[in-house]
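>>> got a structure for you, letters missing:
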């Protein structure tokens, strides 16, 4: 296990560094749910004070990774590790249109993994001048408008992701996609019905520091990064028909991609 002496170049405040090491061990499964983090042992391990350990554990409490328990034999309360809430999702499973009468595949996949997942629609609006990266991703000409549909994804009633989905306005104009309501089965199902079934998607994934908007909408604890996935969906003839700009709460979300060897 890492000690503070091995982190001489880390300029973060000491409580954040201690919390970072413990967080990684909890999320990685090195420290299992139910384990007790003893303040006295943490003081020795990190060669630091009870006050520093106390602040580190407080950070993890805010993220609901641990809960506190009093110990009269120690100067400060210890902590019990909770079952971490980071859920593993497989993006490829949500690409295909939903079966008739079924909900959005993302919701179905989450429920299959024992998570109560919902989508909360925020806004639906035409964007006359879309951002440059959307214009490029959708292969549009300057001045071509798009439709923006944004929503919050929740895990067990807790905000887990913010999605901004863009569509060329010319292919969705006049459809129910323009209405401020959820699309049964998701937008990929409607696009397939319109003659634009998803055939290929390209995901670009990166870690980011959350913006003020993302921090507020996702109700993030402090110092928690977001996972940003930019997905472009292509239909027949490799035509781009959808671009998703998604940020997921780093303490709640894990992406899993499966690959087979290509010969």
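Done, it's in. What you see is a predicted model, and the numbers here were worked out from it, not measured in a lab.

>>> use CA for all of it now, contacts and neighbours both
Will do.

>>> which residue ranges form the helices in the chain?
14-28, 39-46, 50-62, 105-112, 132-137, 169-172, 187-193, 212-217 (DSSP state H).

>>> what is the orientation angle of the second one with helix 14-28?
Looking back up the chat, that one is helix 39-46. 100 degrees (axes from the mean of the first three to the mean of the last three CA atoms, to 10 degrees).

>>> Could you list the buried residues of helix 39-46?
39-40, 42-43, 46 (16 or more other CA atoms under 10 Å).

>>> which non-adjacent residue is nearest residue 179?
residue 124 (6.9 Å; CA to CA, 6 or more residues apart in numbering).

>>> Likewise for residue 205?
With CA to CA, 6+ apart, the residue lying closest to residue 205 is residue 229, at 4.5 Å.

>>> Just the terminal-to-terminal distance for stretch 66-85.
Counting by CA to CA, to the nearest Å, you get 11 Å between the two ends of stretch 66-85.

>>> From the chain's centroid, how far away is that stretch?
27 Å (CA atoms, centre = their mean, to the nearest Å).

>>> got it, and stretch 37-54?
On CA atoms, centre = their mean, the centre of stretch 37-54 falls 31 Å from the chain's centre.

>>> In addition, the following structure is provided for comparison:
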């Protein structure tokens, strides 16, 4: 397709070019990982100035469809194998494998999972957090743990976990390396809190500048937020965790009864 400034289409020429290239990508003319024609070639094809082509490519980049590689050109973004967060991730049926939910999911995808502890501290919770955990908002009643999780060398999500200090104290949860084979959830069970129900609130948004940095997010990629609350056999909350996930490397999977 050839586009010119004389086209009756009222859209800016850069948008017309971006729309045409987007359609070609979706139709498989340019497959994931393939290189788009050079800006000079695109300028000739569409009868456009180079800066108009540059803006068209920037539109596709902001949408997360293409990525620019310095000195090489512009490439169609390859689809990533997703690390899936599902409703069964805490199921005891996986215990015999000896892996945490994240490490198990990485292994399924042929990736090496690991995490880095960013910080552990006792905090005074916000009113909302105190209400969720049923603790006092006026004292340092909560232990906060922050981690970044990696699949191979890619940071895939940042995790902040809040635990009532009454549960965390003396349990090993204040240590960077939790001294339990099954991680923090093994500690919770030993403390008498068996996960019986989860309450997940899910939303999506564009990342903050800090998230762009620590998640190494390409342009145009949003984040998924999962605010998770663990409820024990008595229906009491004993842990709240916020997952901030790269949307290009993570997915959500739920298979639950309709109540």
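Received, thanks. This is a predicted model, so every value here is computed, not measured.

>>> Number of residues surrounding the alignment partner in structure 2 of the residue nearest to residue 205 of structure 1?
In structure 2, residue 229 of structure 1 lines up with residue 226, judged by TM-score structural alignment. Using other CA atoms under 10 Å, residue 226 of structure 2 is surrounded by 20 other residues.

>>> What distance do you get for the residue nearest to residue 68 of structure 2 when sequence neighbours are not counted to residue 109 of structure 2?
Nearest residue to residue 68 of structure 2 in three dimensions, chain neighbours excluded: residue 74, at 4.4 Å (CA to CA, 6+ apart). According to CA to CA, residue 74 of structure 2 stands 27 Å off from residue 109 of structure 2.

>>> out of the two, which sits in the more crowded spot?
Taking other CA under 10 Å, residue 74 of structure 2 and residue 109 do not tie; residue 74 has more neighbours (20 against 14).

>>> so what's that one up against?
By CA atoms under 8 Å, 6 or more residues apart in numbering, the residues touching residue 74 of structure 2 are 35-38, 66-68.

>>> Over to residue 106 of structure 2?
By CA under 8 Å, 6+ apart, the residues touching residue 106 of structure 2 are 83, 112-113, 151.

>>> Now distance to residue 250 of structure 2 and neighbour count too, for those, in JSON lines please.
Output for the contacts of residue 106 of structure 2, formatted as JSON lines (distance: CA to CA, whole Å; neighbours: other CA atoms under 10 Å):
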{"residue": "83", "distance to residue 250 of structure 2": "5", "neighbour count": "24"}
{"residue": "112", "distance to residue 250 of structure 2": "15", "neighbour count": "15"}
{"residue": "113", "distance to residue 250 of structure 2": "14", "neighbour count": "20"}
{"residue": "151", "distance to residue 250 of structure 2": "11", "neighbour count": "22"}
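
>>> Pipe the residues you listed into a markdown table and attach distance to residue 165 of structure 2 per row.
Shown next, in a markdown table, are these (distance: CA to CA, whole Å):
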| residue | distance to residue 165 of structure 2 |
| --- | --- |
| 83 | 31 |
| 112 | 32 |
| 113 | 28 |
| 151 | 30 |
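
>>> now, among those residues, which is nearest to residue 236 of structure 2?
residue 83 (29.0 Å; CA to CA).

>>> Distance of that closest one relative to residue 249 of structure 2?
Distance from residue 83 of structure 2 to residue 249 of structure 2, by CA to CA: 6 Å.

>>> Repeat that for residue 160 of structure 2.
From residue 160 of structure 2 over to residue 249 of structure 2 (counting by CA to CA), the distance is 19 Å.

>>> about what we covered before: using CSV, please lay out the helices of structure 1 together with distance to residue 206 of structure 1.
Putting the helices of structure 1 into CSV (distance: least, CA to CA, whole Å) gives the following:
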stretch, distance to residue 206 of structure 1
helix 14-28, 18
helix 39-46, 30
helix 50-62, 24
helix 105-112, 20
helix 132-137, 15
helix 169-172, 28
helix 187-193, 24
helix 212-217, 15
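
>>> Pull the distance from stretch 48-67 of structure 1 to the chain's centre.
23 Å.

>>> about what we covered before: restricted to strands, list the contacts of residue 106 of structure 2.
83, 113, 151 (DSSP state E).

>>> and for stretch 156-170 of structure 1, what span of structure 2 is it aligned with?
The aligned range for stretch 156-170 of structure 1 is 152-166, by TM-score structural alignment.

>>> list the buried ones in that stretch?
Those would be 155-165, for stretch 152-166 of structure 2 by 16+ other CA under 10 Å.

>>> What of stretch 183-199 of structure 1?
185-191, 196-198.

>>> farthest-separated two in the residues you listed?
185 and 196 (14.9 Å).
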